[in-house]
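> Got a predicted structure here, sequence first:
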Amino acid sequence: MGINTERDVEANLQIGPTDQGFVRIFIEAGDVEIPMDFDPDEAQEIAEEILAAAATARAVTD
């Protein structure tokens, strides 16, 4: 399985700051909870990667 493999899975995604100065991405799918904490610089890098991926995906559909 890879990034292009479609799946029929429902999940909840929450993103926000923690009281410890990190950015948390929290994923909940069924009985599985995945909290991932990133320092602000890592979070900024992830945000830039998401924006770049969105631009690439948009170019594919245009």
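Happy to help now that I have it.
> CA atoms for contacts and neighbours, from now on please.
Noted.
> List the contacts of the residue nearest the centre of the chain.
Nearest residue to the geometric centre of the chain (CA atoms, centre = their mean): residue 25, 6.6 Å. By CA atoms under 8 Å, 6 or more residues apart in numbering, residue 25 lies in contact with 13, 14, 15, 16, 35, 36, 37.
> Put this next to the previous one:
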Amino acid sequence: MGINKESDVSANLQIGPTTLGMVRIYIEADGVDLPLDFEPEEAEDIAEELRAAAERARAMTMKK
């Protein structure tokens, strides 16, 4: 599945700090439990990528 392909799969997403000082992104879907741990600096990089993608997506919808 590519990033631009629609899907009808639903999932729960949780984001928060761990007791070990990591940032955890936890994804839960049908039959999937996926904890992803990141150093705080990595999490900040991911947050910047999310913001940039949101800006690009917003710009695409405004052009229509």
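Thanks, I have the structure now. Nothing here was measured: the structure is a model prediction, and the numbers come from that model.
> Greatest separation within the contacts of residue 25 of the first structure: which pair is it?
Farthest-apart pair in these is 13 and 37; separation 13.4 Å (CA to CA).
> where along the first structure do the helices fall?
Ranges of helices within the first structure are 40-61, based on DSSP state H.
> picking up where we left off before, overlap between the contacts of residue 25 of the first structure and the second structure?
Using both residues aligned by TM-score structural alignment, their matches' CA atoms under 8 Å, the second structure keeps these contacts from these: 13, 14, 15, 16, 35, 36, 37.
> Looking at these, which one is closest to residue 61 of the first structure?
For these, the residue nearest residue 61 of the first structure by CA to CA is residue 13; the value is 24.7 Å.
> which non-adjacent residue is nearest that closest one?
Distances taken as CA to CA, 6 or more residues apart in numbering put residue 27 closest to residue 13 of the first structure, at 4.7 Å, once the chain neighbours are dropped.
> Any figure for the gap between that neighbour and residue 58 of the first structure?
Going from residue 27 of the first structure to residue 58 of the first structure by CA to CA, to the nearest Å gives 25 Å.
> repeat for residue 41 of the first structure
26 Å.
> again, but for residue 32 of the first structure
Distance from residue 32 of the first structure to residue 58 of the first structure, by CA to CA: 31 Å.
> ok, and the most crowded of the contacts of residue 25 of the first structure?
Counting neighbours by other CA atoms under 10 Å, the top entry in the contacts of residue 25 of the first structure is residue 37, with 19 neighbours.
> Give the equivalent position in the second structure for that one.
Counting by TM-score structural alignment, residue 37 of the first structure corresponds to residue 37 in the second structure.
> Alright, I will stop here.
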